[in-house]
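Peer 1: no letters, just coordinates:
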């Protein structure tokens, strides 16, 4: 079934005619990728021919000139290499991912290779690269039922490829998306750079294992940091165990932080006014004084996780304005002395502290850590509140910058997706 009109919702000025449409089988010859035998070293030793896998798309994006792994000319079948300008689409396992090859190359068996036939060579690969986002969406919605997830090549050949008749319009569309992707790539690099800066700062602005002073320090501060055990510095806060009957996402006066919030949603400091799961108290007769509510500066650890993130923690902020409790799979503690707001949240997520937790973790598929296990771990901190404040302010400013860049990246990605939805014709449904 085709759309009534072959015109996109959004269009560059000066173009009004309907787009054209053709079946995949008319525009392309399709081929299958393959993996040369790993048992034959002559196919792989000192290889120079790019051989693409899904990892190449994940690492290098959707325009591929070179690969992580290479094969030798002896590994190439009689059908030859896939020529530059071909597109590959994953039609088994991970479905619908695609890329443009700009070098003569090969790909593994996950991919179907699309080569334009001669009479369609004018339909530029640059335009098709972005048109294939729609093809990828179609593939994900049309996976064979049962067995290995795959897309039927027979159905794929009946898919409609739409395009404007004007080469200038095609080029304008490709250039527009190319510019968006360049902005996205730049934003991704900025986020990555800032995240690496934060990790490096966490390593250098807190003492290394065995040391009592950090490698980098703000001017005006000196002397060794104070060394205490966890149990001497913190008092435990009893967890609040509630049944699922208490949960309600629309109403509640008491809010809960559980291990999933810590591992996924939050950084070193959590403003409890953020979206946490509320508990109902009035409807089921639970009163506020039945709970061990948290205060600003309290620390909550995730005591279980599927990886070494177990032991990640958050410092509570904003609890003076909202009732919040510690819930499922958490360890909540309260410092018995004053600390600068935010310092403990960053300190206890630094390598200095987390390295101590690694040998204390138990489990195979799911790791966990107990209150008793962390009781003898060592906490180091500068006794100067001014130095604590300076460290906390530095990391908070860095987190705010990272958050702003992530929001910018999300906005660009949303713009790209909206344009992909509206600047191409939604074509055939089989």
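Peer 2: Okay, I see it. Remember, it's a predicted structure, so these values are computed and weren't measured experimentally. Numbering: from 1, shown residues only.
Peer 1: contacts and neighbour counts: CA atoms only from here.
Peer 2: Will do.
Peer 1: would you map the helices across the stretch 301-430 of the chain?
Peer 2: 343-347, 351-357, 371-374, 385-422 (DSSP state H, counting those that start in this stretch).
Peer 1: among those helices, which comes closest to residue 52?
Peer 2: Comparing the helices of the stretch 301-430 of the chain by their distance to residue 52 (CA to CA), the top pick is helix 385-422, with 25.2 Å.
Peer 1: ok, and for that closest one, which residues are buried?
Peer 2: By neighbour count on 16 or more other CA atoms under 10 Å, the buried set for helix 385-422 is 387-388, 391-393, 395-396, 398-399, 402, 405-406, 408-409, 412-413, 416, 419-421.
Peer 1: same question for stretch 238-248.
Peer 2: 238-240, 247.
Peer 1: what's the span of it, first residue to last?
Peer 2: Criterion CA to CA, to the nearest Å; first-to-last residue distance in stretch 238-248 is 22 Å.
Peer 1: ok, now which ones touch the nearest residue to residue 334 once chain neighbours are set aside?
Peer 2: Nearest in space to residue 334, with sequence neighbours left out and distances taken as CA to CA, 6 or more residues apart in numbering, is residue 298 at 4.7 Å. By CA atoms under 8 Å, 6 or more residues apart in numbering, the residues touching residue 298 are 315-316, 332-335.
Peer 1: check it against this one:
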């Protein structure tokens, strides 16, 4: 591999001439049986990786189907396509504003020199952007400041700015209990739902469904960068089932996500294993 890299020319993209390729010397086992055994082993490992990747795609497709069938997907409907047993009542139409106890802004009054050190933490923009349920590890340091709003477990967090309208107002829910001296980054705002009416984890999944995302991103305003107001998000209407049904829906989706994460980890470990064997089996 190093010899190939040394013979590359150009940069956009780098290339290797057929003449240089033919002149590269390689070392191979003298016994054909050893070559076959190495080839068979690596082929089986590749097939196992491919199998795990197919299973991962099937799980992602299952989750996509569940998001479409377990939630109300039409403004004119009050029941989803699929229900759990013992649930048959209509979902109630509510605005997000009707379901909140408080709304708060992200960090204010800071400069770049205030970040990266200190005993307090703040939740990063990418953590919220990338995850339905925020990762407790997705935080950074900042100095304690009593003027800042503190994030609590179950708070929904919304991005308010993005480079493309399709990614504006992406939401996440904070799952941790370590809300002490935990703030929210400047480009987001926090939403604290009524816990006796709303499972915040259910709501976070619901707001990420294709149906609601299509209703949200047209509200973005801007040209080179897009923003959305808190009012636009709070005015959104959703169909809300009983709290018990919310809990059941969330628990099912959380289990699917857990299996997806495990499958991703398995694939990563198999790829690391393959890289290890490639380094050990070849000179």
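Peer 2: Structure's in. What do you need? Computed from a predicted model, the values in this text were never measured in an experiment.
Peer 1: still on that earlier bit, and the residue nearest to residue 334 of the first structure, what pairs with it in the second structure?
Peer 2: When the second structure is aligned by TM-score structural alignment, residue 298 of the first structure is paired with residue 155.
Peer 1: before we move on, what about residue 410 of the first structure?
Peer 2: By TM-score structural alignment, residue 410 of the first structure lines up with residue 268.
Peer 1: likewise residue 176 of the first structure?
Peer 2: In the second structure, residue 176 of the first structure lands on residue 41 (TM-score structural alignment).
Peer 1: so which strand or helix has its match?
Peer 2: Assigned by DSSP states H and E, residue 41 of the second structure belongs to helix 32-69.
Peer 1: angle of that helix against helix 200-207?
Peer 2: Relative orientation of helix 32-69 of the second structure versus helix 200-207 (axes from the mean of the first three to the mean of the last three CA atoms, to 10 degrees): 90 degrees.
Peer 1: with the first structure overlaid, how far apart is helix 32-69 of the second structure on average?
Peer 2: Compared with the first structure after the fit, helix 32-69 of the second structure shows a mean deviation of 0.7 Å (mean CA distance after the TM-score superposition for the first structure).
Peer 1: let me see the ranges of the strands in the stretch 151-300 of the first structure.
Peer 2: Using DSSP state E, counting those that start in this stretch, the strands of the stretch 151-300 of the first structure run over 160-163, 226-229, 234-237, 254-257, 269-271, 277-279, 299-302.
Peer 1: buried deepest among those strands, which one?
Peer 2: Across those, averaging neighbours per residue (mean count of other CA atoms under 10 Å) puts strand 299-302 on top, at a mean of 27.
Peer 1: centre of the chain to it, how far?
Peer 2: 23 Å (CA atoms, centre = their mean, to the nearest Å).
Peer 1: still on that earlier bit, who's in contact with the match of residue 176 of the first structure?
Peer 2: By CA under 8 Å, 6+ apart, residue 41 of the second structure lies in contact with nothing.
Peer 1: the helix or strand hosting residue 31 of the first structure maps to which residues in the second structure?
Peer 2: Using DSSP H and E, the element containing residue 31 of the first structure is strand 28-32. On the second structure, no counterpart of strand 28-32 of the first structure exists by TM-score structural alignment.
Peer 1: tell me the helix or strand right after that strand.
Peer 2: Counting by DSSP H and E, what follows strand 28-32 of the first structure is strand 49-52.
Peer 1: residue ranges for the helices of the stretch 51-200 of the first structure, please.
Peer 2: Secondary structure of the stretch 51-200 of the first structure (DSSP H, counting those that start in this stretch): helices at 54-60, 125-141, 153-156, 167-204.
Peer 1: looking at those helices, which is closest to residue 106 of the first structure?
Peer 2: helix 54-60 (12.1 Å).
Peer 1: quick one: the closest one aligns where in the second structure?
Peer 2: Aligned using TM-score structural alignment, helix 54-60 of the first structure spans no residues in the second structure.
Peer 1: buried residues in that helix?
Peer 2: Of all the residues in helix 54-60 of the first structure, those buried under the rule 16+ other CA under 10 Å are 54, 56-57.
Peer 1: stretch 111-118 of the first structure too?
Peer 2: 111-116.
Peer 1: read off where it ends up in the second structure.
Peer 2: Aligned using TM-score structural alignment, stretch 111-118 of the first structure spans no residues in the second structure.
Peer 1: what does stretch 348-361 of the first structure give?
Peer 2: Mapped onto the second structure using TM-score structural alignment, stretch 348-361 of the first structure spans residues 207-220.
Peer 1: so what's the residue count around the counterpart of residue 69 of the second structure in the first structure?
Peer 2: Residue 69 of the second structure maps onto residue 204 in the first structure when the alignment is built from TM-score structural alignment. Using other CA atoms under 10 Å, residue 204 of the first structure is surrounded by 18 other residues.
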